[in-house]
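*Asks:* what would the 3D arrangement of this be:
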Amino acid sequence: MTNYVRNHSLSNDEIQRYSRQLIISEFGVNAQERLKSSSALIIGCGGLGSPAALYLASCGLSRLGLVDHDNVDKSNLHRQIVHNETTVGRTKVDSARLTCSQINSSLQIDTYNLLLTHENIMDIVKQYDVILDCTDNVITRYLINDACVLCRKPLVSASVIRFEGQLTVWNYIEKNGPCYRCLYPQAPPAETVSTCSDVGILGPVCGTLGSLQALEAIKILTKVGDILSNRMLLVDGLSMSFRTIKLRNRQSTCAVCGTNPTIIDQPPPPPLGQCSNDQPCRRNLLNSNERMTADDLAKSTAASFIIDVRPEQELNIAHFENSFHLPMDRLLYNNNDEQLRNELRTNIEKHQQIVIVCRRGNDSQLAVKRLKELLPDIDNIDEKVKDLVGGFQAWHTDIDSTFPLY
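*Replies:* Have a look, this model is predicted:
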């Protein structure tokens, strides 16, 4: 009988499981052995983290970390494919661990059911070879970026919104690649940044970008292929176009990876008033006397003129009967719309109470300010015009649970 020679540490089961990867000429046994001794951390088990987790769980990693502080909700299921109806209500990390372990029972899966902060992130990040930022929050991106630079970890980062997405690798030291702060030194105000929770997202866009994140992580761990560092991939699902743009190099003035960094031992806490999680921020732009709760509106005996400032696609989900539809874009950017001014003036003067409503009670506050700017000469406008605190979500929670929550 002729003996065979095995020049690797892969078992027969592993060879069978990963055979389609092993026969790729650019990949092969050596790359698979690197995966076998490697680890990855996914931060955010949502739309991006779901496909990334599925592919990393199935590729032959030694260890996979999952970070999320949220629970699975039915509204997640159209895009967060690592979860399903049977895990609604469970923590996302437990739900993702269950699915991933069913794909690969030999994989070590660590779960962190917590909100990342500047105090705990370093202890987690330093344990893994590559980090995937799958979050939906700008402030968290700075937190993850800073921790990765300080721990000298490559960061595979993606973001998605509506039909669009982008992908890059930050802090890839082998290419002297830039970090997130090299391009964006300071976090923008929270109210200027839209998230998929605000404007929506089509599920397959998440699937596309999350899968590409897993691909880049595998390339980094196996040292196979050209890493997407110093470049950014832009994806437009509506036109089905993919293009890559060049990013500027690492900046010597960067606060965390520059020549004289000011961020040294741990990431700084988020700016005061900024949200550091994926949940929508609640703005407080008005005084209490300019606002009205859902309970106040339900009990009010005054004749109310309700102005709905949501876009038309949200209006078609549900709306208050006999409300006046005034999209925010028309209100904010049509300074010369005399017909609108006259229509608003007539109704504001005629009614005792004007209530502005939106989805969550954020845009409605801007609308109150704008109305007062457009019609400053109306008597008692400051007392008449109010916004609904919490918007339609508060109406659903506090008054009418049959009102659709979206």
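
*Asks:* could you use CA atoms for every contact and neighbour count after this?
*Replies:* Fine.

*Asks:* now the most centrally placed residue in the chain: how far from Ile43?
*Replies:* The chain has Asp136 as the residue nearest its centroid, 1.3 Å off, counting by Cα atoms, centre = their mean. Look at Asp136 and Ile43: by Cα to Cα, to the nearest Å, they are 10 Å apart.

*Asks:* what's the answer for Thr222, then?
*Replies:* 21 Å.

*Asks:* neighbour-wise, which of the two wins?
*Replies:* Neighbours per residue (other Cα atoms under 10 Å) separate Thr222 from Ile43, with Ile43 holding more: 24 against 19.

*Asks:* quick one, what contacts the more buried one?
*Replies:* Applying Cα atoms under 8 Å, 6 or more residues apart in numbering, we find Ile43 in contact with 49, 66-68, 131-135.

*Asks:* quick one: which of those has the most company?
*Replies:* Busiest of the contacts of Ile43 [other Cα under 10 Å] is Gly49, holding 32 neighbours.

*Asks:* one more sequence to fold, the one below, so I can look at both together:
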Amino acid sequence: MELNQETVERYSRQLILNEVGLEGQTKLKNAKIIVIGAGGLGCPLSLYCCAAGVGTIGIIDNDTVDASNLHRQICHDVNHLGTPKVDSIEKKLNALNPLVKIIKYQTKLNRSNAVEIFSNFDVIVDCSDNAPTRYLASDASVLLRKPLVSASALRFEGQLSVYRPFELGNPCYRCIFPDAPDPSLTGSCSTAGVMGFVCGVMGSVQAQEVVKQIVGLDRSLVGKMLVYSALDCSFRTIKLRSKVEDCVCNSNPKSLQCFKDVLFECSPPLMILKDKERILPDDYSKMIAEKTPHLLIDVRNFQETQFSNLGYEKPGDFLHLPIKKITDSDDISAIVSNINTKMSELKDDCNLIVVMCKRGNNSQKAVQKLKQTDLVKQFELKDVKGGLLGLKDLIPDSNIFDY
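*Replies:* The predicted model follows:
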């Protein structure tokens, strides 16, 4: 590595560290990392790796910048709305350090392109927000014998671990999580929420572990998991189990086909109710316009109702019952009594109860549970297919769809 004036000035504060020095800085310059995701984790991770002088940074992302990204995805701003995230992050990184080469992959990572892309890089960095991608990144790490630095952030919590499954005793992601979670039971940033600073903390620590892998510092998170809680302002390090004997990573796999496939596409909407038990968005918007009598039950949680209020209902024909209050109740008789009271306040000819949620999944669960009570003998119970989002463009002059 040539120690010219620009190099010395830019990296002087880390060049003087014994753990880095000229040798470590040269390793950073020659290193190539591939970052999966240009979002909440990928942005701070890429910024710090770029600032540290990692020579080549590849970015995989097929998404465009949305206003809801801006509170945590700090490489993007209002000028980038609607543009590909890989283009936005490239501009940010080039402005920070033009000595670093940025390679963009505006594509969706999948089993057919993962090996080809990852083969060109030294370290795989998982900044994704879904389980199938994490399994895919781990499988490629095993197959290509490349270290994987994987992090996640949700609500007020974060997790981070480093996987080197090609080394004796070190587990892969499948060793720790042998079975993929049920997509209907797992949350995401869009459904469960996340604080931006949690992404900042986890992305920064993730960059720390990437640099340590490149420079060769021994004290890393291999075989451990770092757990962060913003609410407690605490970090805990958990020792992970050793490599599982019957895991596929122990069998010297030759291709990704050796690994159990995890569905990459988003899970389809729940189909609990029959079509005749559901109301199409078009039909429900007509009911609103025609003022068809019915009791509307909103089963979203309290936080969701705060920024998306059902403002079109008339007084007396609306009830808020969070989904957990319905599905997790040991004694649903109080809920039934409350609904009966509301129905008695409406017109005599009203016998319809409509259940609403954000997407049309929890509303089905609520209708299913309520149909196990005596309500089904007195009233017609239906939900709105697609929920509030299905009505987004159908109810005019409404500000209830701000998310």
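
*Asks:* where do the strands of the stretch 51-200 of structure 1 begin and end?
*Replies:* For the stretch 51-200 of structure 1, applying DSSP state E, counting those that start in this stretch gives strands covering 63-67, 108-112, 130-133, 155-161, 164-170.

*Asks:* okay, the angle between the fourth one and strand 164-170?
*Replies:* Angle of strand 155-161 of structure 1 versus strand 164-170, following axes from the mean of the first three to the mean of the last three Cα atoms, to 10 degrees, is 170 degrees.

*Asks:* what's the mean deviation for strand 155-161 of structure 1 versus structure 2?
*Replies:* With mean Cα distance after the TM-score superposition for structure 1, strand 155-161 of structure 1 departs from structure 2 by a mean of 0.8 Å once superposed.

*Asks:* repeat that for the shortest one.
*Replies:* Comparison of strand 130-133 of structure 1 with structure 2 after fitting gives an average deviation of 0.8 Å (mean Cα distance after the TM-score superposition for structure 1).

*Asks:* residues in structure 2 aligned with that strand?
*Replies:* Taking TM-score structural alignment as the measure, structure 2 aligns residues 123-126 with strand 130-133 of structure 1.

*Asks:* which stretch of structure 1 lines up against the helix ranked longest in structure 2?
*Replies:* In structure 2, taking DSSP state H as the definition, the longest helix is helix 196-215. Mapped onto structure 1 using TM-score structural alignment, helix 196-215 of structure 2 spans residues 203-222.

*Asks:* the matching stretch vs structure 2, mean deviation?
*Replies:* Looks like 0.5 Å for stretch 203-222 of structure 1 (mean Cα distance after the TM-score superposition for structure 1).

*Asks:* I figured Leu209 of structure 1 hits Ile161, correct?
*Replies:* No: judged on Cα atoms under 8 Å, Leu209 of structure 1 makes no contact with Ile161 at a distance of 10.9 Å.

*Asks:* ok, and the closest non-adjacent residue to the aligned partner of Val88 of structure 1 in structure 2?
*Replies:* Using TM-score structural alignment, the partner of Val88 of structure 1 in structure 2 is Leu81. Distance criterion Cα to Cα, 6 or more residues apart in numbering; nearest residue to Leu81 of structure 2, sequence neighbours excluded, is Val65 at 4.9 Å.

*Asks:* just give me the neighbour total for the one you found.
*Replies:* Using other Cα under 10 Å: Val65 of structure 2 sits among 23 other residues.

*Asks:* ok, it - contacts?
*Replies:* 76, 80-85.
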